[in-house]
Every structure is written in C-alpha cells, then in structure tokens.
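[1] quick check, what structure comes out for this input:
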Amino acid sequence: MSVTERLTRLRKAYAPHENRPLGGYVAAMGVYAGVAGGLAALVRATGRPVPERPSASDVVLISIATHKLSRLLTKDAITSPLRAPFTEYEKPSGSGEVMEQVRDEGSSTRHAVGELLSCPFCLAVWVATGFTGGLVLAPRLTRLAATALTAVAASDFLQMAYATAQRVASAPPKR
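    As a prediction, this is how the structure comes out:
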C-alpha cells in the first residue's frame, strides 16, 4: 500500500466527517524538520557556540517579536498577498487585520499551508525557530530585528489603549 493510500485511509478513520489534510500536515512537518535540521547543521558547520541557556532578556524579546511577526504574517491586511494563494478573504477584523478562510480546493499540502499561514499560533513555532537560530548565527542582527518587532507590538497595545481611553472619555455619563 502506498503512502498516499495509507494517509487516505488514516484520514477517513481519523476524521470521517471532515476533510483533514493529513498528507499536507506530514509535508509541513517534513519541511519544518528540514529547516530545523538545516539550522542545526549550519550552526555546527560555522562552529558558532550554542548558549547553554538563553538569557531571560532574549527570551522575552524573542517571545514578543514572535508574537508580532506571527500576527503580521497571518493576519495583517498588507501581507494578504502572501496568503492569497492559500486563503480567501472573509472580512476585516479590526486594527488592520483580516479574517480569512483556508481554500478548500487544491492539494492537501496547499490546505495545510493555508492553515499555517492563517493561524498565528501555528506559525509562531516556525517564527520562534527562526529567531532562535538567528540568535546563534547572527545575534546582533536578530536582536535588532526582534527589537523593532517588539516596539511595534508595544505600539499596537498603546494604540488600542489610547483608542479605548478615547471611547471611555467620550461616552455619555452613566446615571
């Protein structure tokens, strides 16, 4: 039995009433493993020292930058051309973000990529892996990029807090 046939049987047993793209998920996991392995091989080939433990400040910086870059890539209106081959526009969702649905037509790989590119939680694993590799291979550049993204994330929260304060201040008094 071929791998495709096994995945089809597994998908039908796993989710008989839904089209879950297990083959696409396998492909995505393979690409992720290849990227992570490639980063590890590159670190080894360059002889860069791997820190025994990242600093707390790097963890905080990378965490906030991962959050922002994941949302920017998966939800921002401006980055929608990157997602368009895999998703369909549904509606705006506020603060410059859009809601999209994964395209149903096409291969299971296309569907899985659509899920990855429209889910900030899913993409965050990939982004954090890139930042982590960057901290070893190019720490100064990685920290600089992460600092910019962290500043944008802080600015986003301040913009939302300001807009909320304006609404509260202009609301009619309660009696």
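
[2] every contact and neighbour count from this point should use C-alpha atoms.
    Fine.

[3] most centrally placed residue in the protein?
    Closest to where the C-alpha atoms of the chain average out (Cα atoms, centre = their mean) is Leu123, at 2.3 Å.

[4] I figured it hits Ser70, correct?
    Yes - using Cα atoms under 8 Å, Leu123 makes contact with Ser70 at a distance of 5.9 Å.

[5] show me what contacts the residue nearest to the centre of the chain?
    For Leu123, the contacting residues are 70, 74, 116-117, by Cα atoms under 8 Å, 6 or more residues apart in numbering.

[6] buried residues, the longest helix seen in the chain. List them.
    When the chain is parsed with DSSP state H, its longest helix is helix 139-170. Residues 142-143, 146-147, 149-150, 152-153 are the ones in helix 139-170 that count as buried (16 or more other Cα atoms under 10 Å).

[7] buried stuff in the longest strand seen in the chain?
    As assigned by DSSP state E, the longest strand anywhere in the chain is strand 87-94. Neighbour counts over strand 87-94 (16+ other Cα under 10 Å) mark 87-88 as buried.

[8] return the distance of the residue nearest to the centre of the chain relative to His67.
    9 Å (Cα to Cα, to the nearest Å).

[9] please apply the same query to Thr147.
    Taking Cα to Cα, one finds Thr147 at 12 Å from His67.

[10] and the helices in the chain?
    Counting by DSSP H, the chain has helices at residues 3-14, 22-46, 56-75, 80-83, 108-117, 120-137, 139-170.

[11] this one as well, want them side by side:
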Amino acid sequence: MAAGEGSYDDRDEVPLGGYAALAGAFAAGTALFAGVARRRGLRLPERVPPWDVALLGAATFKASRLLTKDKVTSFLRAPFTRRTEEIPAGEVMDEPRGSGVRRAVGDLVSCPFCTSVWVAGALTGGYVCAPRATRLVCAGLGAVTVADWLQYAWTLTEQEAEG
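    The predicted structure is shown next:
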C-alpha cells in the first residue's frame, strides 16, 4: 500500500483514536451531568433569554482564549503542546506534540474554537445548576472581553496619533 493510501491524512498524523476518546469523554460528561441533574430534580430553564446567550457567548469566547492562548495559562498546555511563537496582546501560539491522546489533547488545548465547545458545555451546565453564579462569572469574563477591545482601540488610536 502506498504512503497515505487508506489512511485519513497524507502523513498519517491525525490522532483519530485520541479524538474519539475526547469525544467520548465529552459525551460521557454530558450524560453524567444530565443524569445527576435529573436525580437532583434540576429543571431545565423554559427559555434562555437572548441577553444570557450573548453573555454566555462572550464568556465562552474569553475563557477559550485564556485557556488556549494566554501566556499565564501555558502551564496547563505545556504537557501537550510546544510554544512556537509569541503574538501580540500577551498571547502565544502553541502546537500540539506527541501522538495519540496526547496529540489530540494538544490539538484541543491549542485551539480556541475547539476548546469553546467544552467551555460552552461547562458554562451551560453551570447556567442550569446555578444561574446567578454563572451569570456573575460570565459577566466578569464579558467585562474582560470589553476591556480587551478597549485596549486594542486605545493602542490603535495611539499608533494613528503617532503617525
């Protein structure tokens, strides 16, 4: 069989088994949450107001960036990734390392889009169990998101003023 023939990718580096393990862990966590919530008699909200969706979205965005790109959270990613470069605003670029589950976790923790699904799941679970506390956490993360955009606007204004 030729190289790459019959494999998922040309270099045979995609850790499909690791991805399956992560998907299984996510599904198992969701099922466990649903089971515990049901046993405890937690009721799902009848509706989620658009404001809460926006708040959860902003918090998911910021928490995902903090977990996957922030310098200070590098210690969480280090077992699964390697730093490739520093980018503006105190963020870093990491690349996954290893193979199998380690590589799959590296892909997860270095990708804000991938991590956002897990963060959204956790925040949604929190919203069901403790909506007031979750809104407070989301408001804090949302405030940091707004502050980041103000920092970018300030920097851009300074650069334009300096010519």
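
[12] and the TM-score between these chains?
    Once superposed, chain against chain, the TM-score is 0.94 (TM-score structural alignment, normalised by the length of the second structure); 159 aligned residues with a Cα RMSD of 1.3 Å.

[13] ok, back up a step: and which of the buried residues of helix 139-170 of the first structure is nearest Pro16 of the first structure?
    Checking these against Pro16 of the first structure by Cα to Cα gives Ala153 as the nearest, at 40.6 Å.

[14] what sits closest to the aligned partner of that closest one in the second structure if chain neighbours are left out?
    Per TM-score structural alignment, the equivalent position to Ala153 of the first structure in the second structure is Thr145. Of all residues not flanking Thr145 of the second structure in the chain, Lys62 sits nearest, at 6.1 Å (Cα to Cα, 6 or more residues apart in numbering).

[15] aligned to that neighbour, what sits in the first structure?
    Here Lys62 of the second structure is matched to Lys68 in the first structure, going by TM-score structural alignment.

[16] in contact with that match: list those residues for me.
    So Lys68 of the first structure contacts 149-150, 152-153 (Cα under 8 Å, 6+ apart).

[17] that one and Gly134 of the first structure: what is the separation?
    In this view, Lys68 of the first structure and Gly134 of the first structure are 17 Å apart by Cα to Cα.

[18] do the same with Gly96 of the first structure
    28 Å.

[19] so between the two, which is more surrounded?
    Gly134 (17 against 11; other Cα atoms under 10 Å).

[20] so what does that one match up with in the second structure?
    By TM-score structural alignment, Gly134 of the first structure lines up with Gly126.

[21] enumerate every residue touching its match.
    133-134.

[22] check Asp70 of the second structure too.
    Applying Cα under 8 Å, 6+ apart, the residues contacting Asp70 of the second structure are 90-92.

[23] which one among those gets closest to Thr155 of the second structure?
    Gly90 (13.7 Å).

[24] quick one: what's aligned to the closest one in the first structure?
    Using TM-score structural alignment, the partner of Gly90 of the second structure in the first structure is Gly96.

[25] state the distance from the nearest residue to Thr87 of the first structure once chain neighbours are set aside to Pro120 of the first structure.
    Nearest residue to Thr87 of the first structure in three dimensions, chain neighbours excluded: Val102, at 4.3 Å (Cα to Cα, 6+ apart). Computed as Cα to Cα, the Val102 of the first structure to Pro120 of the first structure distance reads 14 Å.

[26] picking that back up, so the match of Gly90 of the second structure makes contact with Ala77?
    Yes - using Cα under 8 Å, Gly96 of the first structure is in contact with Ala77, at 5.9 Å.

[27] OK, contacts around the nearest residue to Thr147 of the first structure once chain neighbours are set aside?
    Closest residue to Thr147 of the first structure apart from its sequence neighbours, by Cα to Cα, 6+ apart: Leu61 at 6.7 Å. Leu61 of the first structure makes contact with 143, 146-147, 150 under the criterion Cα under 8 Å, 6+ apart.

[28] how far away is Leu61 of the first structure from Pro54 of the first structure?
    11 Å.

[29] rewinding a little: what remains of the contacts of Lys68 of the first structure once you look at the second structure?
    On the basis of both residues aligned by TM-score structural alignment, their matches' Cα atoms under 8 Å, what survives of the contacts of Lys68 of the first structure in the second structure is 149-150, 152-153.

[30] and of those residues, the nearest to His17 of the first structure?
    Among these, and counting by Cα to Cα, the member closest to His17 of the first structure is Ala153, at 39.2 Å.

[31] surely the closest one and Ile62 touch.
    No - taking contacts as Cα under 8 Å, Ala153 of the first structure lies outside contact range of Ile62: 11.8 Å.

[32] sorry, back to before: make CSV from the helices of the first structure and add distance to Lys91 of the first structure to it.
    Shown next, in CSV, are the helices of the first structure (distance: least, Cα to Cα, whole Å):
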stretch, distance to Lys91 of the first structure
helix 3-14, 30
helix 22-46, 26
helix 56-75, 11
helix 80-83, 12
helix 108-117, 16
helix 120-137, 17
helix 139-170, 20
